[in-house]
Structures are given as C-alpha cells and as structure tokens.
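Asks: This is the structure alone, sequence omitted:
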C-alpha cells in the first residue's frame, strides 16, 4: 500500500513518483493550497494539494481532519526556498499529490495528540490514541530495542530462554498472590507467579546451567508510579557460578541495553557498597548518588556532650546523625512542614526535626545555645557548614535514624530539584544484605529477599547459634539513580540447609512438604551450586526513556487502582460463570 514510509524520502528522491499512507497529522489551508503533514510510525512527510495537479483530490483534501487515514500518490519535489524544516528528516522535500484515497475517516478526537495531557484516566481510556503520540511511540520502541539487546546479549553468553508456568502454586515472595479457580479441581486454586523463582532453580537441577526468560509476573499489592499488578522482569539463573560471575554478567547486560537504546557507554565495573554503608550514608538500600547531602555520624562531635537529648541517646546505645542541605536555608514554612510530616511518617518520635540554619552571618536554632564552643566549632568543620546551609539532626537507634534522614534527604532533593535536567546514570551494586529481619508485629523472622537465599558461608555458625540478625546473605541489588533495577542471590542448593532456613522462618516440616516438597526433593538428586538475578524491565525502560512512571513504557497499563479503563477490567462475572468454577461471591455492591 506504500512505496516508502513517512521518514524515508530525501532530496535524492526528487522527481520520483511515490505512494505514502498514514494518518493526517495536521492540515493547513494556504490560500486554496492545502498542506497536509502525513504521519506514520517512522515520521512525517509534507504533502501539497494543488488544483492544477488534481482538482478533485484538492477539493476532497479541504475536508480532511486530524487522524484521518489517507493514501497519497504524488511526485517528490524540493520545498520552496526558505520553507525547509530542519527539524524533520524529510524537511527539504514535499510530495505534490496527484491522487488521494481516504482510507478511513476519524471522528473528533477526545484530546489533542500534539499536546501533553494531565488527565491520566482519559489517556488510559483511549490508550490506543495516546500511543500514537510521538513520546509514547518512542517509549514503546525504546523498550523493544533494549529488550532485543538483552536477548542478544544473553544468547551470545550461552543462556537458553525457557518459559515457565503461569498457573502455579502460591510462593512466599512477599506480596499477595493473584488466585485462579481450578474448575477441574473444585475448591482448589492456581496462583499467578510473583516470580519464576522455584522453576528457575529446578531448571538448574535439570542441568540447563544457563537460563533466562522475559517473564511476566503478578503481585496483588498497592500500586504506585513504579509498580503494576502485572509486570515484566528479565529473569536469569546459572549453575556453577559465584556472586562475581553474576555481577560481571549483569554489568555487561545493562551496558548492552543502554548502548542499544540510548547510544551511551556505561562505565564498568559499577561501584559497590555494602547494605550497611548504604543505610549509614544515604538512609536507603537503593541510594541515589547523583547528589550529596549524605548522612554524617556525629559521635566524634558530641561524644562527650552534656546536651541531655544527645547524651541520653548515646548512653542508650543510639546514634546522633545529620545531613547538611547545602544552600537550603531559605526553606519555606510549607516545605518545613512537609519535611516534618515525612520524618514523622518515617518514625520520628517528636513533632519537628531539629535543625541549625546558617543565615545572615549567624546560626539560628533552638539547639545552638546548648552546644559548647568546641562542639559548635567541630560541627561546623565536620559538616562544612557555610552561609545558606541548613543542618537537620536526628537522634535514636541506628536503623531508625538512617530511615528518617534517608526519607528527608530524598524530599530535600525533590524540593531543591537537585536532579532536574541530570543526564547522569549512576549505577552501583549494594551487597551483603542481611539474610533475615525480625517482623515486629508477629515476632517471627522473615527472609529479607526470599527463603532460597544463601547465607554467607562465614556467617553460617551465627545462624546455627541463633544470632540471626547478624547473618549476611550472598545477595546483591543493582541500583540506578535511586531505583532498584533488580536483585538476586546465590541460592541454597543443599536440602539440609534449605530445611534449616525454613525452620528459622517458622515453616513447619508439614508445611514444607505441602508447599516446597518438589524443590526439597529435587535437592536430593545432585543439585548444582547456582544463583541468579531478576531485572525489572519496566523500570529499566522507564529510566532509559526519562519517564517518572512505568505506565509510560507499558503499552496497556493499569491505573493506580489496578483498573484498565479501556477494556473495563476487572469486571463483574455473572452467577452462572461463578457457579461453574465453584465460587460464591460475598461482596455486596452498594446501591445508588
């Protein structure tokens, strides 16, 4: 139906007769001469309708409107002097139309495609129109490019792509499962996979050695900008590998994806820091290192202090730490209220953050009078406090202080627009995560990653001795600009060690057999040492595209309530259908 696409013709084609087809991007009437910008997936070409070329086609062209689908036959001509459009690849030529075929008329659009739209629900309802916009078209194609690069890289590295089941059994991945009734087995349910974790480990037992999958995963959890109920990850598992092998593989993989998608070289190897260092310096296990404002420990400044609050904190084994928000002394009342709100949500036990502000040649703070001259001098030097700075203090337990100041640090960066316009891609690895964490509500130990994560060999005696909080995992997360791109670990491959891990997690032998007998049995038959990692493809595409939400790089996403406004899902199901799968709804719909 066409001889060329709409971003193909150049000056070298002048004089040729061509056929184009696409959407009407814009129509302009210049004194009876009609100019149409014709658009397809690849770009735009200007088409000119003149009565002397074809009076009937020119007459019809007067009735064209945006998004009509038309086919045009015409002659490639050089644009008139001074009318070339340098922003277009086809900007030096135009098509002088000799034939016009209206393939499909478009109704009036619910929104203009050449303007950004703040009403996301409207965009989701007409997603097929939203995807026509150049930014969205670019995002979807960029996602394809980086996905293709990942496949090529892993194939070249000897990995085999294997699909794993979508209908499976529930697994403890940290979120609620989506359940599917099994009609042929009344009263029983499948679960949609939160991740292919057990299956990829079984593939290692099966001897495939190197597996990957562009895997669809499902989690029934509250949504936000970088979460969806269904998402995609690049799932990787390999046998006979160490942590170093996985890290080197993934660095090369991400480098190839960003090279293909953005044409940039990603410096390797990536910097590394331990989980403990990340929390102490940034208050986050996925730190954004594009800006400073790091958390500074003040034990050497206030170690001998008589200031009651700090003294009591130190005596109880706590810490006093601070961040210096450089140049933020002009913080507004509204911003300060927001910071206090963030800190309280993160666990601050008082109503306001303690601060010292350097402004107008003096230090302003309710605390300043309680510090000795030596403490003031040491504090200024330690934090490099200068005119225009404001320092925020938090005292308490090590973990709580890190969490509070980490959240405050991120909010300050947002307020000060510290990363606005940044083109930096700061990759790093966070390693040596804790294996276990105590659930304060239940009093039980929970796996920080998942129950198949291997404890550090040096820390196994600690695990045997019940010092679970000190046990490190052979686990690693790759981080980019404050986002976790993916995480993985070396796995437990011994039946006895896996059973011990389940025991610590409070999973009884009976429950182990019910939920995990397949993998525990597999470990009896020569399971190889193995490990892997899963990368969030949606999140990688989002960051590569410079977007703030993964919905902008997913063709048909759900909104923040988990609904697809275009296809009207989730939907109600009639009684007959529910009866066939042995389900009775207890939900009572509210009446108007």
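Replies: Nice, thanks for sending it over. Since the structure is predicted, the reported quantities are computational estimates derived from the model, not experimental observations.
Asks: Please make it C-alpha for all contacts and neighbour counts, starting now.
Replies: OK.
Asks: what number of residues lie near residue 458?
Replies: By other C-alpha atoms under 10 Å, 10 other residues sit near residue 458.
Asks: One more: residue 546?
Replies: Burial measure for residue 546: 14 neighbouring residues, criterion other C-alpha under 10 Å.
Asks: distance of it from residue 142?
Replies: Distance of residue 546 to residue 142, given as C-alpha to C-alpha, to the nearest Å: 11 Å.
Asks: same thing with residue 484?
Replies: Distance, residue 484 to residue 142, by C-alpha to C-alpha: 20 Å.
Asks: Give me the distance from the helix or strand where residue 151 lies to the chain's centre.
Replies: Residue 151 belongs to helix 134-156 when assigned by DSSP states H and E. Distance, stretch centre to chain centre, for helix 134-156: 15 Å (C-alpha atoms, centre = their mean, to the nearest Å).
Asks: Could you do stretch 537-549 as well?
Replies: In this view, stretch 537-549 has its centroid 6 Å away from the chain centroid, taken as C-alpha atoms, centre = their mean.
Asks: Now do that stretch: everything it contacts.
Replies: 139, 142-143, 146-147, 225-226, 231-234, 258, 261-262, 485, 550, 552-554 (C-alpha atoms under 8 Å, 6 or more residues apart in numbering).
Asks: In helices, which of these appear?
Replies: 139, 142, 143, 146, 147, 258, 261, 262 (DSSP state H).
Asks: For residue 476, see how far away the closest residue to the fourth one other than its chain neighbours is.
Replies: With C-alpha to C-alpha, 6 or more residues apart in numbering as the criterion, residue 146 has its nearest non-adjacent residue at 4.7 Å, and that residue is residue 257. Taking C-alpha to C-alpha as the measure, residue 257 falls 20 Å from residue 476.
Asks: adding another structure so you can compare the two:
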C-alpha cells in the first residue's frame, strides 16, 4: 500500500515515484486547480500537491501516489525534516473519511487534558505522544538487553494472587468459583521473585505491571510498569551495579550518553542536607545546621531542639506580601512559624526578629549560611524531623528547576533506617517490608526496645534522579533467626506470620540462598527522559488524577446478574 514513510522522504528521493499513506494534517488552497496537503504519519509530515477539486479534509486517511521533487525556490520549510521536497503529480485515494476532530492535532494548541484523554486515539497522533511512546519502547528494549547481558532470565509472575501487606491498598478481584473469596492484583512481584531465588533461578527480571490503590499524582498511577529484579548470592554492591548498568543503557539509548558512575549519599545526609530522602541535587540551597549558633539564645522561638536555615540567592527582592504568603506556606507544611532575613550590604541582616538576637547570633547566621548581599535567609526551629520536612519543601518550592533543565542527576540513597517510628503499643513501624535485612553492623541493636530501635539501619537503597524516586530495593532476610526476631519486634506472632506469609516462610525452610533485589518505575524514568512533568504523558491510556478513565468511563457499576454470579451485593453509600 505504501513504499515510504512521510517523514523519511528527502532530497535523495527526488525523481522517484512513491506511495505514502497517512492523515491529512492541513490543506491549503492554491487557486482553483491545486491544493497543498500536509500528509502526516508517525514519522512526520510531507507536503503533497494535489488536484484542488479533491475532497480532502482534516484527519481524512488517504493514500497518495506521486513523484518526489524539489520545492520551488524560496518555498522551502526549515521547520520540517522534509522541507526541501514535496510530492507532486499526485493520485489520491481516500481510505477513510473523518468528522472534524474534537481538538486540533497540533502541538501549538493547548487542549484540556480531560478532552485529550476522552479522545486519546486522536491525541496519540500528535508528534509529542508519538515521540514519547517510541522513547518508552526504546527504554524497554535497552533495559531488556542490559539485563540479559548480565545473565538475568525474564520470568512472568501471576497477576491474580493472595492479598499480602505491601504498604498500600490492594485492588481485589472476586473469585467466581469461590464466593466470598478474593484475589488481589499484585502491588509488586516481591514474594514470587524471592520464591524464584529459592527455586534456583539465580537471576530473575521482569518488566512487570503492578497495581496499587493509592491517591494519584503527577508521578503515580493506579497501574504502573517497573523493572523488577532479584539475584542470589549477591549483596548491595552487586545490585547497584546490575541496576546502574540497566539505567545507563536506557539513558544512552535515548540521549547517546551513558550515565557513568552514580554517586551515593546516606539517608541521614540526604535528610540533613536536603530535607528529603529523594533529594534533587541539580541546585543548591542546602539545609544548614544552625542549632549551635543559638545554644545560649534568649530568643524563645529559637530555644528548640533543632534550628536550620536555607539561603535563597537574590530572594531579598521579595515583597512583604510575598514573604507573608511564604510564611503561610511554611505553616501549611507543618511549621510553627518561619523567620526570614534579608541580607544587605556588609552582610547586614534585616528581619522583624533581628532586634531579639545578639550581634554574635546574627554574625553566626550570616557566616554559616554564606550569606551575600541580596540573599533571603529562611530559618525554622522545631523538632528535627519537622524542621527538615518544612525546609525541604520550601527549598523545592523556591528553587527546583523544570524537569528538563539541569541535566540528569542520578543518586543512590543508602543506609535507610529499618524502622521509621514507634507506634502507640511500643512496636516499631517498618520503613520497608518485613523481609529487609538489617545492616550487618547494627544486628546487636535488635536486642533493644523502644526508641533505640530507630537507630537500626537497613540494607536498603533507593535510586533517585532529579528529585524523583525511581525505585528501591534491599538485601532480603534469608536467615530464620533474624526473620523471627523482626516478626517479634513488629508484634507479628507465629499464627499471623503463617497466615500472611506462610508460603514464603515454608519455602525458606527448604534452603534459601542469600539474595537481594530492586525495582524501579519505568513510567518515571521515561517521563524524565522525555522532559515531561507528568507520567500521564508517557502512558498510552492513563487514568486522570481522580482515578477515572474518560475514554471508557471506567470505573462503572456492573450488571446485577454479574454481582449475583459472584455472590456480591453492593451496599448504598452512607448518607
């Protein structure tokens, strides 16, 4: 039906008779007898000169047979890859007529996202979406190649599984053959890939579809794709090498440049310096410790366990209204208040609280924050976690560049805490799943109780790029004594452990090798590489932020007969 793709024709094809197919992007009349038709396919656009009497309208699907020729002098289009040539002496066959589209298929015109998703089949014709989906395919191919080069075996794990605690809500599926019972859709293949290690697979990977019933946002969908990997007889160092090579291969396939060695930062340093466990290191404005400056302060607001500050270059130009709004923002983030200081000539600090501080304290603030004339200094005092959280968010709000600026800054964050809090019953709350191996140097701390347990580090690690968490992984527990102790600390008794994880624990009784793994989100990596702020732009058929699908109107009620067959009854919503 066609001999060439529209966007691939060039001056080297001049004089050749070709057949091209695609959609009518634009039609421009040239007198009564000729019309210029821009024909579009997935590769681009080519101009065709056709009989002006031909009934061709926007988005008609046509086949054009003609001769490639140079455009007349002075009519070349430098904005098109095919701008030097056109197809003339055309014969046109209409393959499919079309109604006017619900929005122009034109990158220059913004369209409401709901309308785009309702007519996604039209939206996908745009160059941006075509580029993003092909970039995604390139990433998937590169990842597969890199994993296979490292002797990983691709294995598919089941989509209908038992519900297990993974840290988020499950999507559940009623079992028709067992009324009153349910499958769960996998939040990850975690337990199955560990079973693969018990089964001697040695190195497993999968580009896996996972589902979590969580609130949606720019970097999260109900269903997502991730590279999932696990290997036996390895530790953290080997996993970081495996995953680093896969990520570098994907980046190089898209950009032409490998990633190189990825730097590391401990969780503690990331929190202290950036107020986040997924720090965006493309810009400065690091959190600076100021607590010693106020060790003997008379200012009550700074008589706190922790005081930190950030320096906003050039921020002294902010108006009082802007600073008041910034203070309200800090309070929404959880701060009790926000102290601001403008830096004048000679590091003189202007602030409503300056009169309450000693000359030594003012000098200490300016020195520790490396203040320069024209800067704005922001200080928060409170418990350490609250200070880090508030200033970390303010740093991003004031300094974070767009996702497509500043290059790709990958970072490994390591040595996460094993437990993130102590609950009301005195039991620790796991920061990850309960199969994460504690740090070898902290094993003795497992004999302690209460707040002392928060000092236990885990052998877990995250991969971060430009402030986005790409994924996480850990060395797994394969020793029965360690697993038993972790369950004891978490308040999980033998019966509960058997009910929740029985099949995995039983498998471990038959010889479990030391193993470790990782998973990272492909949607997020592709979005970063495509320069998109929202992963919906790199997914063919995403959900809206409210979880709906404007294309199919999902979710929808199901027929009463289906409910009856499943043994289900829908209760009316609470009044």
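Replies: Okay, I see it. Note that the coordinates shown come from a computational prediction; the quantities given were computed from them, not determined experimentally.
Asks: quick one on the thing from earlier: relative to structure 2, what is the average displacement of the helix holding residue 151 of structure 1?
Replies: After superposition onto structure 2, helix 134-156 of structure 1 sits on average 0.6 Å from its aligned residues (mean C-alpha distance after the TM-score superposition for structure 1).
Asks: what's that helix aligned against in structure 2?
Replies: Aligning helix 134-156 of structure 1 against structure 2 (TM-score structural alignment) gives residues 127-149.
Asks: ditto for stretch 524-541 of structure 1
Replies: With TM-score structural alignment as the criterion, stretch 524-541 of structure 1 aligns to 509-526.
Asks: Any buried residues in that stretch, and which?
Replies: Buried residues in stretch 509-526 of structure 2, defined by neighbour count with 16 or more other C-alpha atoms under 10 Å: 512-526.
Asks: quick one: that stretch to chain centroid distance?
Replies: Mean-position distance between stretch 509-526 of structure 2 and its chain equals 18 Å (C-alpha atoms, centre = their mean).
Asks: can you check stretch 327-346 of structure 1 too?
Replies: In terms of C-alpha atoms, centre = their mean, the centre of stretch 327-346 of structure 1 is set 26 Å apart from its chain centre.
Asks: and if you look at stretch 350-367 of structure 1?
Replies: Relative to its parent chain, stretch 350-367 of structure 1 has a centroid offset of 36 Å by C-alpha atoms, centre = their mean.
Asks: Which ones among the buried residues of stretch 509-526 of structure 2 lie within helices?
Replies: The members of those that map onto helices under DSSP H are 522, 523, 524, 525, 526.
Asks: Would you mind finding the match for residue 177 of structure 1 in structure 2?
Replies: Superposed on structure 2 with TM-score structural alignment, residue 177 of structure 1 falls opposite residue 170.
Asks: Next one: its match from residue 183 of structure 2, what distance?
Replies: For residue 170 of structure 2, the distance to residue 183 of structure 2 (C-alpha to C-alpha) stands at 10 Å.
Asks: residue boundaries of the strands in the stretch 251-400 of structure 2?
Replies: Using DSSP state E, counting those that start in this stretch, the strands of the stretch 251-400 of structure 2 run over residues 264-266, 288-289, 306-312, 339-343, 349-350, 376-382.
Asks: With structure 1 overlaid, how far apart is the last one on average?
Replies: Following the fit onto structure 1, the mean deviation recorded for strand 376-382 of structure 2 is 1.1 Å by mean C-alpha distance after the TM-score superposition for structure 1.
Asks: Would you mind getting the angle between that strand and strand 306-312?
Replies: Between strand 376-382 of structure 2 and strand 306-312, the angle comes out at 160 degrees (axes from the mean of the first three to the mean of the last three C-alpha atoms, to 10 degrees).
Asks: according to the alignment, strand 376-382 of structure 2 goes to what range in structure 1?
Replies: Under TM-score structural alignment, the alignment places strand 376-382 of structure 2 onto residues 390-396 of structure 1.
Asks: one step back: please list only the buried members of the contacts of stretch 537-549 of structure 1.
Replies: For those, a burial check counting by 16+ other C-alpha under 10 Å picks out 139, 142-143, 146-147, 231-234, 258, 261, 485, 550, 552-554.
Asks: ok, residue 498 of structure 2 - how many residues close by?
Replies: Neighbour count for residue 498 of structure 2, taken as other C-alpha under 10 Å: 14.
Asks: secondary structure element for it?
Replies: Using DSSP H and E, residue 498 of structure 2 sits within helix 494-508.
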